[in-house]
Every structure is written in structure tokens, then in C-alpha cells.
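Undergrad: show me how the following folds:
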Amino acid sequence: MTNKQHIIDRFFSYIKIDTQSDPKSTTTPSTEKQWDLANQLVEELKQIGLEEVSIDENAYVMATLPANVAHDVPVIGFISHFDTTPDFSGTNVNPQIIENYDGKDIVLNKDKHIVLSPDYFEDLTQYKGQTLITTDGTTLLGADDKAGITEIITAMEYLIDNPDIPHGKIRICFTPDEEIGRGAHKFDVEKFGAEWAYTMDGSQIGELEYENFNAAQAVVKVEGKSVHPGYAKDKMVNSMYIAQDFINSLPRLETPEHTEGRQGFFHLTSIKGDVEETILEYIIRDHEKEHFEARKQMMQDLVSEICSQYERECISIEITDQYYNMREKVEPVMHIVDLAQKAMEEVNVKPIIKPIRGGTDGAQLSFKGLPCPNIFAGGHNFHGKYEYVPVESMQKAAEVIVKLAELTASKYEES
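TA: Now for the predicted structure:
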């Protein structure tokens, strides 16, 4: 469909710009440098011929491809984020192109002995013979989610250049701060004006997701009593030992490193403590709402039990829900998932329907009234130096977008 070099050039122009977000910032976007790519995207969208191109005070970029059919078609949307994770450097990205990948180890950085190996990253084997874009071993790549942006703009450009392909009105949006959980916070659903949308933010080719974790954060505070250790008998209460009791009382095998698929977990993300006070930070995850609520209750019950053992309020917990499983919002409109599945099949991509073991802007948007399943963008090993993306996967993702637009128009012509 689209020239391979054209996609590579477009993708490179995005990943060269550092757009790392910052969870400690209170502004939107959380870093000034995100404006650099946001403003570049505005100009590019105008150049390729999209209409109603806008950027708001929070750097949300929106644009419209008008319908080219006379019958009524629901407005659909495509969304990607332009920030990259704060977990790993996105400065001075130096991508490498591996033509006709031979299925063997890829040396990312000879000097630092950094190797991308199919022995460890088994997904590599399915891309033998394809063109891979990798890092140089010193930064992330930025395919999460600049691959998604590349695919959306490429698909819009293709539809503009091929007006014989029927489609309804299409809205697109590029957002800041998704990587720090704020991508949907200031998303203007009413202004966007779509009946439903798709985030192009999944991983391997074929992924189609409409379920994600229910998520909460828990902060556990333990209060001890610090006295001189030489005179501590029956007086000192070491908060770190109480915290250890709490940690060890949760199911040890229900942690990220021991779970997969639909299995939920408790994840201890931080410990800060001394004798007087210890603070534990957890994230709680589960796909099933009933199990999610049970996990939160288990932690609250454990706090009460420990307090009763010490006969005082020595430990407290504050639990804050973060987001919910979008399945309950998408299932009533499952035709939007069916359309995506059919689009993949018609461009010879095998759909892989599975729950997301994480969150997505689509989850928050679904609860804001914009049902929003997630489609593959093609990248692998996000948030680190082993990140890579096959160019052919990006090409196929763009084809899926085009086919989705066409199928939606034909579906509503029939009805």
C-alpha cells in the first residue's frame, strides 16, 4: 500500500524528537519538549490536506478527514500519543535499520556488548526476512507510540490520495502524557465528536484488545516508636518489621513475576522506611471487577488484623482507584471490535484478541463516553533499549486503518 521508505522517513522524523514525559510535573504537557513534536504534527497534518487541524493549550492535536460518501456514516476516530516513557532515555535516539533480518542475534551496541537476541526475545523469530528498526542500545526507540502516529498519518494521507476509497468522516487525535497515565485526562471528547475510536497503541502485529486491568494504587503507612536501642525492651516498635509482616501476609505468588494472561496481582513498587515510619506503595491489578474489589478488601482486612495484634492503630492504608476495565463499555457496542477484526482479516493479518495486562488511554476514554478498543502499532520491548519495530507491521497497521474506514462506510450504506 505505502512505500516502505516513506514510512521509515516519517517514523524517523518523529523519534528524533525527545518527548519524554515527567510524572513529577503538574503541567500539561508535563514537559515543554513535547510541544516540539506536537507543533510539527500540526504542520504536517495541514500539509497532507486534513481539515479542522487544531492544537489546544494542553497540546492535544486534532484533525478531520471529511467524508467522501453521501450516506450517513458514524464518525470514527484514531488516537495515538506522542510522549515517551520516563522509564528510559529518549534523548538522541539513533535508530538502526536491519534489512532482511536473518533470524539471528542483532548487535545493538558492540562497545557495550548489548545484543538483541531471539534466544531471549522469542517474538523476533516471526519477523525473519523483514525490515526491523532497532535502537543503538543507549536509548529507547519511541515506537510506543510514534509508530501509531506514523500509521495514522500515513493512512490519512493514503485516503486523501485515493479518493475512490469510500469513507465517512474521520477524526484523529495525538495526545501528550499517556505514559504517565494522563493522556485522556484533558481529552475533549465532545470536541473530538466521534461515535467511537481506536487507539493505535498495541504491540505485535494482529493485537486487538478491548479489555484491560481494573487498577488501583495503595499507600500503606506504618507507625513505629523509636527509642534508644539500649533501653528499647518493651518500648521500641520497629515500623519496618510491621511492614514486613504486611508484605509477607499477601499472596506471594500473586505478583507480576508470577502471573500472566487474566491473572491479577499485588505489586509492591516502593519501600521507604526507618524505625519510626515505613511507607509501602502498591499497585493492584485485576481484569475481573469482583476479584479487583476482593484484592482491595484483602489489603484493608490485613491492616485491621495487624492493628488488632498490636492493640493500636499502628498501620493505615489509602486506596485510590486509577482506571477500570473498558470491557463493560465496549461489549454493548461489540460491532466496533468486529469491524476491526474484519479489517485485519481482509488485509491478511491474523487477529490476536487478548486482554491488556496494563492500562490504555482507551480505557479512560471509554468511561468518558468514547468506546475505544486498542489496535496493534507493531512495536516490541517497549520502554527500554531492546525496543524494535518491523516496518512491515507499521505498513499493515496503516492498511488496517484504511480498511476500517472503508468497511464502516460500506456497513452503514447497507443499513
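
Undergrad: from here on, contacts and neighbour counts on C-alpha atoms
TA: Will do.

Undergrad: I114 and N162, how far apart?
TA: Going from I114 to N162 by Cα to Cα, to the nearest Å gives 43 Å.

Undergrad: for the residue positioned nearest the centre of the chain, which residues are in contact?
TA: What sits nearest the mean C-alpha location of the chain, by Cα atoms, centre = their mean, is T360, with 4.7 Å. Contact partners of T360, counting by Cα atoms under 8 Å, 6 or more residues apart in numbering, are E178, N212, N374.

Undergrad: before we move on, back to that, what about I114 and N162, which has more around it?
TA: I114 (16 against 10; other Cα atoms under 10 Å).

Undergrad: thought the more buried one was touching L108?
TA: Yes: assessed by Cα atoms under 8 Å, I114 is found in contact with L108 at 5.5 Å.

Undergrad: what's the helix or strand hosting L45 packed up against?
TA: For L45, the host element (DSSP states H and E) is helix 34-48. If contacts are counted by 3 or more Cα pairs under 8 Å, 6 or more residues apart in numbering; DSSP states H and E, helix 34-48 sits against strand 51-55, strand 61-65, helix 143-161.

Undergrad: for comparison, sequence B:
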Amino acid sequence: MDNLVERFLRYVSFDTQSNGANKQCPSTEGQRVLAKQIKIELLELGLDDVILDENGYISALLPSNVDFDVPAIGFVAHMDTAPDASGKEVKPQLINNYQGGEIVLGDSGEVLIPAQYPDLDKLHGQSLITTDGTTLLGADNKAGIAEIITAVAYLKANPYIKHGDICIGFTPDEEIGRGANLFNIERFGADWAYTIDGGPVGELEYENFNAASAKVTVHGVNVHPGTAKNKMVNAINIAAQFQMMMPSEETPECTEGYEGFYHLNSMTGAVAKAELSYIIRDFDRNGLQSRKAFMQAQAEALNSQLSNGHVELQITDSYYNMREMVEPHPHIIELAKQAMIDCDVEPNIKPIRGGTDGARLSFMGLPCPNIFTGGYNFHGIHEFVSIDGMKQAVNVIVKIAENAAQNAK
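TA: The predicted model follows:
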């Protein structure tokens, strides 16, 4: 554990924010720079088959140390941070032995308040790493990277812990939905895997949203406003009408648990043309289809009212609920669950209100549930991580490897 925090702080110093507008892989050079650093560290650890490919994916192997067959288990994390907040020049703050109350984030004027983030009340006595209020932290998912490498280093340094092949992989561009696109499952070599990309301690997730994106383009007619009567069609006004036709109670801020939503996440506009970008989420595949059909019906309803101008809707599926690919293999969940119990961690099996690389990997033939990192408030300047939670994640990874070997005897 000695190097866990040091590793994490080193990784968050790299600016690896991904960029959805760039079609290259990785989408930003900072991810490739971090990948090169990680490759050096994996080679220094003496791992086998350390590969950094042309697309910025890293894989490595800790070979089995037993003479009987044990399933090869993978652990996966992603190198990029979310585009939602800057990841440049991250200045972490260390809060030792947190005893409650507000946490002032540097000189930014931002404050972590327990009333707003009640998870803080569960972390008294723990050591936390926060931001300085000007950037995100990068625990999503550099905590996962640090935890996986620390666990593998521990297994290698303690050969009395018996294990099968341990495959590790780090992906680029997960935050923009491309993390699994060029993942080489055959080369990776695992029978199944776990993404270490969850939040609070105990999270174990094998269900996620079915997801789609929708782009609404409104084509209007621009005429000088002084002579616009019966001629102008203001695309901005029509775009606003479309948004008002969406169910106001089915948005991220109004839903939880298994409830799906429509989320308007960006908009641009002028009189002649306006664009709305949505993400659509539902845990049920039929529910996702119904949501897509609803949006199509609203676009058609607006078009029927327009003599000039036009509403164009384009919907693209993003990923599906991994449950249908993981549930046929219950031993994968049970192995992680028992490992948590053995490490005095209470498993909290819950759906992911989002997606991970594991969702895509599961449909590519590599069942891949998600395990906690000990992080909170991802994608924003209030992100923080519990060092105690990170250590527990390392313990769980080690115990999964150990239990898999014991079960195979």
C-alpha cells in the first residue's frame, strides 16, 4: 500500500481529458503521455507481455503462480478524464483524519458541504483527497489505475498468495464512449474481467443503462426582422418548443434507481438553424425503444405544424445493459461479492446510472461487472476520493485473485 497514494497523485498530474470532437484514438495527446508512463512502471514491476499499442491501449500480464488450471481474470480501468471539467494542472488537497464539517477547496471559493454531499458524514476518521475547486480530481478513473497496479505489485511481491493469470488493461476515451472500441479481447486473454471504475466502497454493479444519443436539428427561415411577418421561421423558438415537449419529471435531476431519463446536455442556435443534443437512458431495452419513439413522435408533431422550416431527428444507440451478458455467469458476481465480504466490505449491489467500458466489453464477449474505487462526485470540481476506500479496493482485487485460485483447486 505504500505506493498507492503516490501512484495516484502522479497519475492525476497528467492532463488526460478526452475530446469527443477528435476522431483519433486516443482523442488527446495527454492520454498517450500517461500511457507511456504506465508502460514504464509495468515494465519496472517485471510484468509479462507489456504492450502499449498504436491506439493508446495498454495491457500486461501477471502470470499464474500455481500448477493447476485457474480462470484468467482481468482488471480494467480508463486513463481519460471527463470533458465536463478541466483536468489540467490538478492541485490535490490531502485531508487527514476528516472529522466532519465543511471542506474548503483551496482559494477557489468552493466548499464541500455535508448537507449537499451527505456521503461525507460516513467518512469521519478517514483520509480524503479533494480538488482545489478549480479542476476535477481524476479519481475517475486514475484511482482505478493506481489500485489495479498496486494490487498486482502486491501479488508479485507476495508469491505465497496463489493466483491464476491476472490480465490488466487500461483504455483511452472511455468518457466519450469509445473506451472499448479498439480493445483487443483476444490479446487481453481473460475469461472475464472487472472494471475498477465505481464510486463509494462496496459498490458492485452488473446492470447499467441502455443508452442512446439524439441530435435534434431545426431548420428555420431567416428574414430581416423588419419584414419578417409570415416569412420568418425562428429555429430557436421551435427548438425551445421541442424541449418543452419532453417530460419535465424524466430528467437526471428528477430520477434515481431504475428510473430512466431524457437529458438535454447541449444546445446551440440562431434563427436559421438550431441544434439540441440529448442523451436517452433506460434500464429496459424496450423502455429505450419507447423513449426513442416518443422523441420521434414529437418531431413529427412539430413538423406537421410547420409550413416552412423542418425538424430533423437523428438517434444513435450507444450501449446496452450488461446484465443480459453477465447474469448467465453468476459465479463472476459471487466471486467479487465474497471477496468483499472477506475484506470486511459490505457489498452494495446496485445498477450503474451510467455506463462503463464493461458494458461494451460484456457484449464483445468479455463479461465485465464494475467494482468501487472509493471515489465520489465524479466529473466535477467537487470530486474527491477516500484513501481508506482506495486501500479497500486494492484488498478486494487481491482477494478476488486469491479466491479464484482457491476455488479452482
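
Undergrad: hang on, the earlier thing: to E99 of the first structure, which of the helices and strands packed on helix 34-48 of the first structure lies closest?
TA: Taking Cα to Cα, helix 143-161 is the member of these nearest to E99 of the first structure, at 17.7 Å.

Undergrad: what range in the second structure does that closest one sit on?
TA: The aligned range for helix 143-161 of the first structure in the second structure is 139-157, by TM-score structural alignment.

Undergrad: how about that stretch: buried residues?
TA: Within stretch 139-157 of the second structure, the residues that qualify as buried by neighbour count (16 or more other Cα atoms under 10 Å) are 139-156.

Undergrad: who touches that stretch?
TA: Taking Cα under 8 Å, 6+ apart as the rule, stretch 139-157 of the second structure contacts 1, 3-5, 7-8, 11-12, 42, 45, 62, 75-81, 161, 166, 168, 170, 196-197, 373, 375, 378-379, 383-385, 390-391, 393-395, 397-398.

Undergrad: where in the second structure does stretch 276-288 of the first structure fall?
TA: Under TM-score structural alignment, the match for stretch 276-288 of the first structure is residues 272-284.

Undergrad: tell me how far that stretch is from the chain's mean position?
TA: 19 Å (Cα atoms, centre = their mean, to the nearest Å).

Undergrad: mind listing the helices for the stretch 151-300 of the second structure?
TA: Listed in chain order, the helices of the stretch 151-300 of the second structure (DSSP state H, counting those that start in this stretch) span 185-188, 235-244, 285-305.

Undergrad: out of those, which one sits most buried?
TA: helix 235-244 (a mean of 18; mean count of other Cα atoms under 10 Å).

Undergrad: Provide the aligned range in the first structure for that helix.
TA: Counting by TM-score structural alignment, helix 235-244 of the second structure corresponds to residues 239-248.

Undergrad: ok, back up a step: equivalent range in the second structure for the helix holding L45 of the first structure?
TA: Against the second structure, helix 34-48 of the first structure falls on residues 31-45 (TM-score structural alignment).

Undergrad: before we move on, what about stretch 66-85 of the first structure?
TA: The aligned range for stretch 66-85 of the first structure is 63-82, by TM-score structural alignment.

Undergrad: and that stretch, what's buried?
TA: Those buried within stretch 63-82 of the second structure under the rule 16+ other Cα under 10 Å are 63-65, 70-82.

Undergrad: next one: I176 of the second structure from A190 of the second structure, what distance?
TA: In terms of Cα to Cα, I176 of the second structure sits 25 Å off from A190 of the second structure.

Undergrad: go on, N184 of the second structure?
TA: From N184 of the second structure to A190 of the second structure the distance is 11 Å (Cα to Cα).

Undergrad: the two: which is more packed in?
TA: The residue with more neighbours, out of N184 of the second structure and A190, is A190; 20 against 15, by other Cα under 10 Å.

Undergrad: ok, the counterpart of that one in the first structure - contacts?
TA: Correspondence of A190 of the second structure to the first structure, assessed by TM-score structural alignment: A194. For A194 of the first structure, the contacting residues are P74, V75, I76, G77, I170, R171, L370, by Cα under 8 Å, 6+ apart.

Undergrad: can you check L361 of the second structure too?
TA: Shown in contact with L361 of the second structure (Cα under 8 Å, 6+ apart): A180, P367, C368.

Undergrad: surely I352 of the second structure and E207 touch.
TA: Yes: shown here, I352 of the second structure and E207 form a contact pair, counting by Cα under 8 Å, at 6.0 Å.

Undergrad: so between these two, which is more surrounded?
TA: Between I352 of the second structure and E207, counted using other Cα under 10 Å, E207 has the larger neighbour count: 26 against 21.

Undergrad: what's the distance between the residue mapped onto that one from the first structure and C372 of the first structure?
TA: Superposed on the first structure with TM-score structural alignment, E207 of the second structure falls opposite E211. Going from E211 of the first structure to C372 of the first structure by Cα to Cα gives 10 Å.
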